[in-house]
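Chemist: give me coordinates for this.
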Amino acid sequence: MIRELGETIGDAVVESVGRAVARSQEQMPLDADLLESDDAYLALFDAPGVESGDVQVRFEDGTVIVRVDRFRDFHDGYEMRFPGRGLSLDGRVDLPDDATVDVSGATATLKENGTLQVEIPKVEAGDVANEQTDAEDDDAEATGDDTADAADEN
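Modeler: Sure thing, here's the model as predicted:
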């Protein structure tokens, strides 16, 4: 009886700690890099365990904003002991203040290794019709990656 009580208390403690770890992970931004070429900016976000339908990408006031709502898969024959992975994750990357980009030409690609790549093409400073300052908040949908491209990335 005392042993069963101890196991029950232990299970509750482990689950509570796991939920606290998940909540703290949800408070931390997704790790991200910003790269620049002559033609575009490339924002890279670490988003492991995410499906392309779980990703939302927005561009707002010179910032790439990412929201990920991932799910835990059910594994037949297993029960959750330590729910330590955050499910709702956010990230953001600020473009340089002088960046002029074509938000409507942006693409978001989710690689098999869990990296979300958001590419935003640059435009000439004189092409004001497509500059970031004239674009409204645009949403991009992440597309899946095929195996050949993922192999090249790894």
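Chemist: alpha carbons only for contacts and neighbour counts from here, please
Modeler: Will do.
Chemist: which residues does the residue positioned nearest the centre of the chain contact?
Modeler: In the chain, the residue lying closest to the centroid (CA atoms, centre = their mean) is Ala47, at 4.5 Å. Under the criterion of CA atoms under 8 Å, 6 or more residues apart in numbering, the neighbours of Ala47 are 30, 68, 114-116.
Chemist: would you do the same for the sequence below? I want to compare the two.
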Amino acid sequence: MSLKDFTNSVGNTLYRQVGRASSQFQRQRSLPVDILENDEAYLVVFDAPGVDTEDVQVRYLEGTVKIRLDRFREFHDGYEMRFPGRSMSLEGEAELPDDALVDADAGTARLGEHGSLRIEIPKAEAAETTDAERIALEE
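Modeler: Presented below is the predicted three-dimensional model:
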């Protein structure tokens, strides 16, 4: 093995390790989120890049909207992976205000064509909410 081959091998290994560390950092950090409110509902908006509707999980649990996104890397013919820096699993959560009374059963989630996940949860008139409810993702 030549010195150049050895240097390339070490460089490639280090580059991949940095990519994996970057990926792990993304996985540990919650996705950016906006929480909006009007008279009828709360709107929770997450960035959801590179996911399909079947790869999105949305839950409402004790005042918190929790999501999990699973995505996949596309194969690019003729290219080799050099820096695997994007995490394939992303999570996020948004805590609604303490005084929020919602009807989580009536909540909807929509995945926009530009990579945003919009979760709308209507406000409830009475405090008849359950502790854990799944919000259906509309296609």
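Chemist: if I look at the residue of the second structure most remote from its centre, how far off is Asn8 of the second structure?
Modeler: Note on the second structure: the largest separation between a C-alpha and the mean C-alpha position, by CA atoms, centre = their mean, falls on Ser2 (44.3 Å). In this structure, Ser2 of the second structure and Asn8 of the second structure are 10 Å apart, going by CA to CA, to the nearest Å.
Chemist: quick one: the helices in the second structure?
Modeler: All helices of the second structure, identified by DSSP state H, fall at 3-28.
Chemist: for it, what spans make up the strands?
Modeler: Under the criterion DSSP state E, strands of the second structure are mapped to 33-37, 41-47, 56-61, 64-70, 89-95, 108-111, 116-122, 132-134, 137-138.
Chemist: can you list those strands in TSV and add distance to Asn12 of the second structure and mean neighbour count?
Modeler: Written out in TSV, the entries for those read as follows (distance: least, CA to CA, whole Å; neighbours: other CA atoms under 10 Å):
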stretch	distance to Asn12 of the second structure	mean neighbour count
strand 33-37	35	14
strand 41-47	31	20
strand 56-61	33	19
strand 64-70	27	18
strand 89-95	24	19
strand 108-111	36	20
strand 116-122	34	22
strand 132-134	43	16
strand 137-138	40	14
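Chemist: so which of the ones you listed gets nearest Arg27 of the second structure?
Modeler: Minimum separation from Arg27 of the second structure across the strands of the second structure (CA to CA) falls at strand 89-95, 5.4 Å.
Chemist: residues making contact with that closest one?
Modeler: Residues outside strand 89-95 of the second structure that contact it (CA under 8 Å, 6+ apart) are 26-27, 29-33, 35, 44, 46, 63-71.
Chemist: mean deviation of that strand from the first structure?
Modeler: When the first structure is superposed, strand 89-95 of the second structure averages 0.9 Å from its matched positions, counting by mean CA distance after the TM-score superposition for the first structure.
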